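Chemist: The sequence isn't on hand, but the structure is:
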């Protein structure tokens, strides 16, 4: 398979997001995370949410594409394919070669962590996720995967800390909002703190997640909050000489 240089660089940035989405083992209400969402199109109004006011800034992880050789790009693609086929030993070997050749390639450590997770090697997975963050502190998926691992082991304070770190890197990361909301809602009993993060997530994904909408409605009932009714849209005035279809 032959890659152009531009395509190869983009693969290294985006492939981890795809794999995180399909490889996370988080239970109910949990999600691995994705560095790409409709967040960059979102605009927060004053007082409307916990999101910063104004248009979203670009995802910093996607703004810093790594410079790698064609050989490394091919190895990464091969490792990605092996992971999708659950060929864990092959994927692990390829990813280890990549991290030796390019120790600053954060996505390789992230995927290595996912390989270890798939094989129930959680200690090695934790180290790999930490290595991914050390290589690139803007790797939002690495924070989320590490936090999910910590949450599953009962280390809720560490999980909360890593979700917060991800949001400090980029406050428009939808999955970090969703995951910290799940932590507050299901594990820490902090319903009032969960609600604004669910709402921020829903805003960032364009309000299209019906499941999260139901969670928000449930939280509002539990908190005694009356949902604001949607304002009726006024029908446009007919212009003389034109017909309404």
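Modeler: Everything's here; your move. Here the structure is a predicted model, which means the values were calculated and not measured. Residues are numbered from 1 along each chain as shown.

Chemist: drop to CA atoms for contacts and neighbour counts, all remaining ones
Modeler: OK.

Chemist: what comes into contact with the longest helix along the chain?
Modeler: Looking across the chain with DSSP state H, the single longest helix is helix 5-23. When contacts are defined by C-alpha atoms under 8 Å, 6 or more residues apart in numbering, helix 5-23 is touched by residues 31-36, 61-62, 65-68, 70, 73-74, 76-77, 80, 83-84, 107, 110-111, 114, 118, 141.

Chemist: Okay, one more to line up with it:
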């Protein structure tokens, strides 16, 4: 992995976060990946939609994919108001709001969503991402853990927990466990790099103590 200057890390963090009030990320082997949007649009948990609603959702999905988050949020707000029990629609609305720089609105949407669909892992995962960005690391930990309680095979939550434990909480053994779980579920080769670098940190820590 090529070396990355701290100045570049902070610049990339600012670009990803879109909010000057968020805490800068500490330097670390997984820092760039950790600051990417580790949450994705969902089509799961959608109810039966009318033809008009299906068209509306398709337009919102296209807007999300094209980066037009304001248009996506407008379409999804209308759908979610009509179908508040639809976890997939509520999640995508929160995702669009977050990507549009409306973190507070995204958190409100997620709070409403988990109140009626507490089993929906993507919602807890996204809530954890938002909490982490705002520096609420233990709250982020709880959300990621709840995502895994809802779905033990939800790989992204394992990755987010690994990032959180390594980069923000300094709990390296816990980070190692969740990197391993993420790799076992995805076979993502990048996880091997993260694990190798983390192992070096663990060995250095053992040598110093």
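Modeler: Happy to help now that I have it. Just so you know, these numbers come straight off a predicted model, no measurement behind them.

Chemist: Could you tell me the TM-score of the two chains?
Modeler: Superposed pair, TM-score by TM-score structural alignment, normalised by the length of structure 2: 0.75. Supporting alignment: 174 aligned residues with a C-alpha RMSD of 2.3 Å.

Chemist: Which helix or strand lies directly C-terminal to the longest helix of structure 1?
Modeler: Sequence order places strand 43-44 as the next helix or strand after helix 5-23 of structure 1, per DSSP states H and E.

Chemist: In structure 2, what range does that next one match?
Modeler: Across structure 2, nothing matches strand 43-44 of structure 1 (TM-score structural alignment).

Chemist: Does anything pack onto that strand? Which helices or strands?
Modeler: Other elements packing on strand 43-44 of structure 1 under the criterion 3 or more C-alpha pairs under 8 Å, 6 or more residues apart in numbering; DSSP states H and E are strand 54-55.

Chemist: List the buried residues of the longest helix of structure 1.
Modeler: Buried residues in helix 5-23 of structure 1, counting neighbours by 16 or more other C-alpha atoms under 10 Å, are found at 8-9, 11-20, 23.

Chemist: now do stretch 133-141 of structure 1
Modeler: 133, 134, 135, 136, 137, 138, 139, 140, 141.

Chemist: burial of the counterpart of residue 136 of structure 2 in structure 1, as a residue count?
Modeler: Residue pairing (TM-score structural alignment): residue 136 of structure 2 is matched to residue 155 of structure 1. Residue 155 of structure 1 has 13 neighbours, counted by other C-alpha atoms under 10 Å.

Chemist: For structure 1, which segments count as helices?
Modeler: Counting by DSSP H, the helices of structure 1 are 5-23, 60-63, 70-84, 88-101, 106-118, 122-135, 140-152, 156-169, 174-182, 191-204, 210-223.

Chemist: Pull the contacting residues for the residue positioned nearest the centre of structure 1.
Modeler: Nearest to the mean C-alpha position of structure 1, by C-alpha atoms, centre = their mean, lies residue 33 at 2.6 Å. Applying C-alpha under 8 Å, 6+ apart to residue 33 of structure 1 gives the contacts 17, 20, 21, 140, 141, 144, 145, 175, 176.

Chemist: Residue 129 of structure 1 too?
Modeler: 109, 110, 113, 142, 143, 145, 146.

Chemist: picking up where we left off before, got the buried residues of helix 5-23 of structure 1 as TSV, with distance to residue 191 of structure 1 columns?
Modeler: As requested, these are exported to TSV (distance: C-alpha to C-alpha, whole Å):
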residue	distance to residue 191 of structure 1
8	43
9	41
11	38
12	37
13	35
14	33
15	34
16	31
17	29
18	30
19	30
20	27
23	28
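
Chemist: List just the nearest of those residues to residue 205 of structure 1.
Modeler: residue 17 (15.7 Å; C-alpha to C-alpha).

Chemist: Give me the aligned partner of the closest one over in structure 2.
Modeler: Counting by TM-score structural alignment, residue 17 of structure 1 has no partner.

Chemist: Could you find the counterpart of residue 110 of structure 2 in structure 1?
Modeler: Using TM-score structural alignment, residue 110 of structure 2 lines up with residue 129 in structure 1.
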